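>>> what follows is a predicted protein model with its sequence.
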Amino acid sequence: MKLNSVASLVAATAGIAQATASPDDSLAIFAKRRTADLAQFPDPTWFSKIDSWLSSQKDDGTWSDVNYLSGCAAQRANWPIQEHWNRLITLGAAWSGANPAVSSSRAKDPKLLAAVQKGLDYWFSHDYTPADCMGDGGDATKGCPCGTPGLWNTNWYDQAILIPQLCSTACLLVKDANLTETQRAGCERIPYRAYALRDGTYGTGGRMTGANMVLVMQNSVTLALFTDNSTILADSMTRAMSVMTFVDTPGQDGIHRDGTFLQHDGILYNGNYGKDLLNAFIQLEGEAIGTSFAANNDTRAAMSTYVKGDEWLIYTDSQTRTEHWDFNAIGRFVSFPTVDLQASADINFNVSKLAAATADFKGSYAVNDTIRRLLSNGTEKLTGNRGFWASDYMVHRRSNFMLTNKMISTRSANSESVNGANPYAYHMGHGTLYSYVKGNEYKDIMGAWDWNLVPGTTTLLNQPKLQASQVKYHGLKDFVGVVSDGTFGAAVEDYIDPLTQNLSYRKSWFYVDEGVIVITTNIKKNTTAGNVPVITVLDNRAADSSRALVKSGFIAQLGEQHLATDTLYYRNNGYLAYDHPFQLTLSQGKRSGNWSEISTSTQGMETVDIFSAYTTIKGDSFTYGFFPSISSLKLLKELANPTWKPINKNGVSGVYGKGRASLSFWPGGAKSVKLDLRELGWSNKAGTLTFTSDQPALYLLSAQKKKDKKSVRLVVTLADPTQKLAVASYSIKISGQRYKVREVDEKSEGHEKRGGGSIGFGVKLPTGGLAGSSVSEEVILELN
């Protein structure tokens, strides 16, 4: 659902936001709004099935076409039995009269209520009894071993979150009906079991954190409204909103100050668990706005930052106009096809409802611009560069492409395999580089693609052996991070294979207008790895009838090809080797795979057209450029006359040109680098810039000539990838020309003259939850 403008949403909610309701009124307002919200829970297509469900429901309240398998034999993820509740909720929503899309003739229809009550009776009479079924079902050493009677699942999530959500929803929709005492008791018992453990543990689920805690509290709010319990309502809202605040411990579950959401000990999960938290916020704040339960400023700050961060992670499929999450941000849910309606299918939150929930977010909390762009479905572009230091992640957007880059460090993890999903995802997040131009590059191919060829990664070919027990790993190094000035950026990853330690390297991504230049250095392979080659995956994506183009011409044949070349061009994406030619292995053609092998999807076998390309690296370093949405002619011009000059010398990596330089000073490497002023674009006269960093760090240098044409406005942006330093210092020196510093930005801790004519600068670095973020300072250089 979309509205014509954000202004209309603000106007629509202005009346309830102006004044805060009294505590007594708040409960009634909340209940009315939540009932209206829950009445829209069913998919609109479900209402057309009501008559069929009424006629096919059996006397015991069940349906023959619903899978009621429970206990140890039940499917752990996406428990099929939830279809029973989906039908009860649909019937209850129609009976309530609170969904305007349903004919009013359905309201208070006794046939609907009778069907709901029969369904409730079935479940409540088959409810489990042992407390251990909450989170330890199937454990032979606990009180709920396999064979224990009742409806339960070995996945704690179903007892703690899923079924309480569905049960409390169905019950609130028919709260005003003449329910039996047994029915009311069941409506209270199931969600209260989860609420009662709020300060304890949920068996194998452990203590609830992040999005999971919010979901438990969200269900508890519905319980409170069903029972008219203002105490539970206040407690649940307080707990939920407290989770929707910033967390500052590296890797901690929750919202970080860079706008990313981490779950399961350091995995980037904006598109799944973060999305769940966002949906909970949309519902809770949309219902609480204008009441005593509305979000305070701590929650507003975190949710505003999170929503603005989310936008960077979202791309649009230009064919379907559907918005999707970056594959780096949905964790194990990359293993589901879009038809399964999991995190890969859509952004799965209602932007119009988000606008209503944030209608009173003003000033720095305002998210109107983000909402406007999201409502445009990609027609209004977000451009620039953003570094997410808490998750070791960078997004680079131009009007015609989007690049996303995920790394791992001692603070962050790559992905996971849980509940039968994502068993082959070891390489995910190990320097992944996805590109989106049309937005369908990776759509529905994971069921058949080669999981050893994750786009952007540098690895040993077909190593290690992929298996579910070897997916989730943290990095082994802390010099991993990002620097961004909002337009350009750089990312670095000091990498050791976390499983085998058979491969190590230092990799930098330097983001420019045309795309990204990737420099990999210090490549070392242990002898235990044998003769297995080191490769960098250029891409692994959906194919069409296009043929790959190299410098010598088109690749005429399908199948696997091996060749050496300086350039590769496929579907408007260009690749350019700088120091040594690509040693390419190309593959284009049909591949088959089974979605049910990598997840709980029932879609089974599929055959899709896939194009993959990787280059074998024979030396200890390699540099290439990736330029999305480029013409083949422009790619050849880049080969003949590169716009950017790579730097790879003595432990310093970087690129420079067009008035800019991006530099990475690696641990143990040189502290200085010299750049030609004319090649840098700072001067028409001969001269050299010597830039010195007193510690390993990342830098962006941006210079613009001022109107007097004698001076240069220089902005230096820096970041500490280790996130451990409190201060940093650097110096600049111009040789071959006379110069002086005329101004220093107020953010500078002052500059000092050093030996040899250099000028040094000291900078205070961010700490706490901002450690690793970028800081900038400005100076004016007058060149003579």
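Sure, I can see it.
>>> from here on, contacts and neighbour counts on C-alpha atoms
OK.
>>> Gly186 is in contact with Phe124, isn't it?
Yes - at 5.7 Å, Gly186 counts as touching Phe124 under the criterion of C-alpha atoms under 8 Å.
>>> my guess is Ala543 meets Ile610, correct?
Yes - counting by C-alpha under 8 Å, Ile610 is a contact partner of Ala543 at 4.6 Å.
>>> intersection of neighbour lists for these two?
Common contacts of Ala543 and Ile610 (C-alpha atoms under 8 Å, 6 or more residues apart in numbering): 588-589.
>>> which ones are touching the nearest residue to Gly92 once chain neighbours are set aside?
In space, and not counting its chain neighbours, Gly92 is closest to Leu173: 5.5 Å by C-alpha to C-alpha, 6 or more residues apart in numbering. Applying C-alpha under 8 Å, 6+ apart to Leu173 gives the contacts 35, 38-39, 89, 92-93, 95-96.
>>> same thing but at 7 Å, please
By C-alpha atoms under 7 Å, 6 or more residues apart in numbering, the contact set of Leu173 is 35, 39, 92-93, 96.
>>> need the max-distance pair from the residues you listed.
Across those, the longest distance by C-alpha to C-alpha is 10.6 Å; it joins Thr35 and Gly92.
>>> neighbour-wise, which of the two wins?
Remark: of Thr35 and Gly92, Gly92 carries more neighbours, 32 against 25, as counted by other C-alpha atoms under 10 Å.
>>> take this one as well and set it beside the first:
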Amino acid sequence: MRSSDASSPATHDASPAAPDFGALRATAMTLLTGGDLDLADPAYERPLAALSERAGTWLAEMVPGLIWPDLPLEGRPGHVTGSYGRLRTIATAWATAGTAQHGDDAVAAKVIEALDLLYERHYNERLPETGNWWFWEIGTPAELSRSCVLLGDRLDAGRLAAYLGAIDRFCPDPDRRAGWPDASESGANRADKAAIVAFRGVAGRSADKLALARDGLSDVRDGGRHSVFGYVDSGDGFHRDGSFIQHAVVAYTGSYGLSLLIAVAECVALLHGSPWQVQDPGQRVVLDAVERSFAPFMHDGLLMDTVRGRATSRQAFSDRVAGHGAIGAVLLLAQSAPEPYRSRFRELAKGWIERGGASCEVPPYLEQASVAETRRAVAVLDDKTIEAAPEPEGHFVFPSMDRVVHRRAGWSVAISMSSHRTAAYEAINGENRHGWYTGDGMTYLYTGDPGHYGQDFWPTVDPYRLPGTTVDPRPRADLDFRVHRPPSPWAGGVVLDGQYGVSAMELIGDGVSLRARKSWFCFDTAVVALGSGITSFDGRAVETVIESRATDQDPHVGDGWIHLPGVAGYVFEGARTLVETRTGRWRDINTGDDTAGAFEPVTRRYVTFWFDHGVNPFDARYAYVLLPNATRGRTRFFRGAQPARVLCNTTALQAVQTRTLFGAVFWTAGTAWIVSVDKPCVLMVRRSSGRLLLAVADPTRTADVLRITLDRSMGGVIRADDTVTVSTGRRPAIVVEVGGSLGRSHSVELSDFGGPRSLRCDR
């Protein structure tokens, strides 16, 4: 559902006077090839050589009448898209100055011959859609529309009309699905189609198509109902809390959200300065999303897997590749964005590029960037007036997609939860076949080895032992066309002063009797994980996994702690440890038509720690502390000093306290420390400098009003959210209107006059 205060879409004249299509094509060519380059600049040697090599490889392997033997076309729309993609690569090389193929008539002829074959047999206006609609309506027309722009006058009028006619058949506008006209496009699919129609409009010199592209982004046709420039309260698109959802219930910032960001950046850049320039004031939704939705999940230039859904199973689309896509889109947006976005985007991109290659002679981004991307990146990297933005530090909660990120200098922890609002996993089109537990509290740790999850992690990790999860590790069948949401409303968290947080989820096993209550308490140097009420009646052992890390380092096992060099320290009692070499294949987890992994086996060495709760556990529990980047000495010290003390770990209450912070998950009404609540909630308190700062959230979204009572006198109210009312005195009462707040945090700061009280944990 789109929010009622979304910006109204701008309307425009569909046929501006005297459009300059030549200027538009020049803009499109710069976007696709980099435009006029200084070929003497050594920065372009690498991308030009890489493009030449790729194009040369595809040219050498072409077979007349067949095109590429490894992509059989009959009945395989994914291979048709793949073939168009290779032809676009060759056409790009042909159109780019400085490549081995530039301006070669024989190269252009081979590309056109192949395009003719594809049009005549596999992609024309007379064919019905078969298989996955996406290949017909987005995948193939995206490649073909850009190839038509690249080839330009090399396509005679008849050919161009034929190719564009095929595009018009399957992607006539961004608004509707050609194979299902009653379905209105939304989110990334709408943005992708707008970009296709825009490039098709340039290739065909069509004012009407360019207007459709621009207006499609705003959904002028339906009054902005599915505009990509508006917030949504449910379903596909950007939510106010920074979440991005696609397929109604899947956290997809790093996949579909990334596609939307790239497509919007292309459309805005292509149409900028033309009669069809995007002028919708709602553009700020996408511009704001760069920092609100994407930056928290960017770690040293990569885009975290916690928000990439089934895309994690794509061998060629690692977290690093996704991060590079985000960097490229942000740099492109910066070209036409107003201030302060323009400067901020360049600072962010510069920081991501530099940190992602801090130990490399050439940053990985420039190793993989296209010629056009290199041109934009080098301009920013060489500009000494642009300061690289540091990584954000803080605690980030995304209630609408059940995700949490906790960040400090040098490390990040991300937690993937699920509920009846957010899918635990999605497995479609042969992808994510072993993703059974990725939404069951999987905990991602990023430290000095940011490429950990992108280096063959997914085909080699034990999918029954993902870090942070509590599982019944029964053998399971490969997933296929399944989206699973557990029936519980309990998932979410609270953020205190933007720096600390507590999160929790109620685990309801997928197809088993397993139940558990899981929580995470995030502090400056530690994350404390608690589990309670772990119960199962299926006759099998249940496990909670602390860590499953691919590393060549050997763990040092102490008394109640383990240190893993270069990764972290871990503090716990009674866990088991395993060091093993694991082998898998990308093809085992992805058999998609256009994303299938390789059959060749890959191997990594894993260190795993886990709790064995035994067969048919009843009300079992666990507690452990994660100390990212900790030394062995600090891990040992933490074990002895216990600066983070577990006050309670039951099915009613989970609570942890440090010297200045107190966090609690009230699964029911109850009391802990000096705090009593009348309904379930997640709460965090900080005491410092004579003040008490309290934040609370209702992850279940079931309460309208929450009442908190403090068992000590307080002074006056220093500040409070407009949803918070305070009655001070000997037993201050804090009334919070949580209804309709969609799981967000509410805070209040009070003068702290009262003396200390003893700690207690009441059910």
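Yep, that arrived. No experiment lies behind these values; they were computed from the predicted model shown.
>>> residue in the second structure paired with Thr615 of the first structure?
Aligned by TM-score structural alignment, Thr615 of the first structure pairs with Phe611 of the second structure.
>>> so where do the strands sit in the stretch 251-400 of the first structure?
Shown for the stretch 251-400 of the first structure, the strands assigned by DSSP state E, counting those that start in this stretch span residues 254-255, 261-263, 267-268, 314-317, 322-325, 384-388, 393-398.
>>> so for Phe761 of the first structure, which of those sits nearest?
With C-alpha to C-alpha, the closest approach to Phe761 of the first structure among the strands of the stretch 251-400 of the first structure belongs to strand 384-388: 23.5 Å.
>>> equivalent range in the second structure for that closest one?
The alignment of strand 384-388 of the first structure onto the second structure (TM-score structural alignment) covers residues 394-398.
>>> with the first structure overlaid, report how far that stretch is off on average.
With mean C-alpha distance after the TM-score superposition for the first structure, stretch 394-398 of the second structure departs from the first structure by a mean of 0.9 Å once superposed.
>>> now that stretch, how far from the centre of its chain.
14 Å (C-alpha atoms, centre = their mean, to the nearest Å).
>>> ok, stretch 329-337 of the second structure next?
19 Å.
>>> same check, this time on stretch 49-56 of the second structure
Using C-alpha atoms, centre = their mean, the offset of stretch 49-56 of the second structure from its chain centre is 30 Å.
>>> and for stretch 630-645 of the second structure?
33 Å.
>>> next, name the residue at the spatial heart of the second structure.
When C-alpha atoms, centre = their mean is applied to the second structure, the residue found nearest the centroid is Gly254 (2.6 Å).
>>> identify the residues contacting the equivalent of it over in the first structure.
In the first structure, the residue paired with Gly254 of the second structure according to TM-score structural alignment is Gly271. When contacts are counted by C-alpha under 7 Å, 6+ apart, Gly271 of the first structure touches 325, 329-330, 343, 347.
>>> next, count neighbours for the closest residue to Gly271 of the first structure other than its chain neighbours.
Nearest residue to Gly271 of the first structure, sequence neighbours excluded (C-alpha to C-alpha, 6+ apart): Ile330, at 4.8 Å. By the criterion of other C-alpha under 10 Å, Ile330 of the first structure has 23 neighbours.
>>> now do the same contact list for the residue mapped onto Arg189 of the first structure from the second structure.
Superposed on the second structure with TM-score structural alignment, Arg189 of the first structure falls opposite Gly165. Contacts for Gly165 of the second structure (C-alpha under 7 Å, 6+ apart) come out as Glu125.
>>> repeat that with 10 Å
Shown in contact with Gly165 of the second structure (C-alpha atoms under 10 Å, 6 or more residues apart in numbering): 124-126, 159, 171-172.
>>> ok, now Ala504 of the second structure?
Applying C-alpha under 10 Å, 6+ apart to Ala504 of the second structure gives the contacts 402, 415, 417, 441, 490-494, 517-521, 529-531, 654, 664-667, 681-682, 699.
>>> distance from the chain centre to the host helix or strand of Ala166 of the second structure, please.
Ala166 of the second structure is located in helix 157-170, with elements delineated by DSSP states H and E. Mean C-alpha position of helix 157-170 of the second structure versus that of the full chain (C-alpha atoms, centre = their mean) differs by 35 Å.
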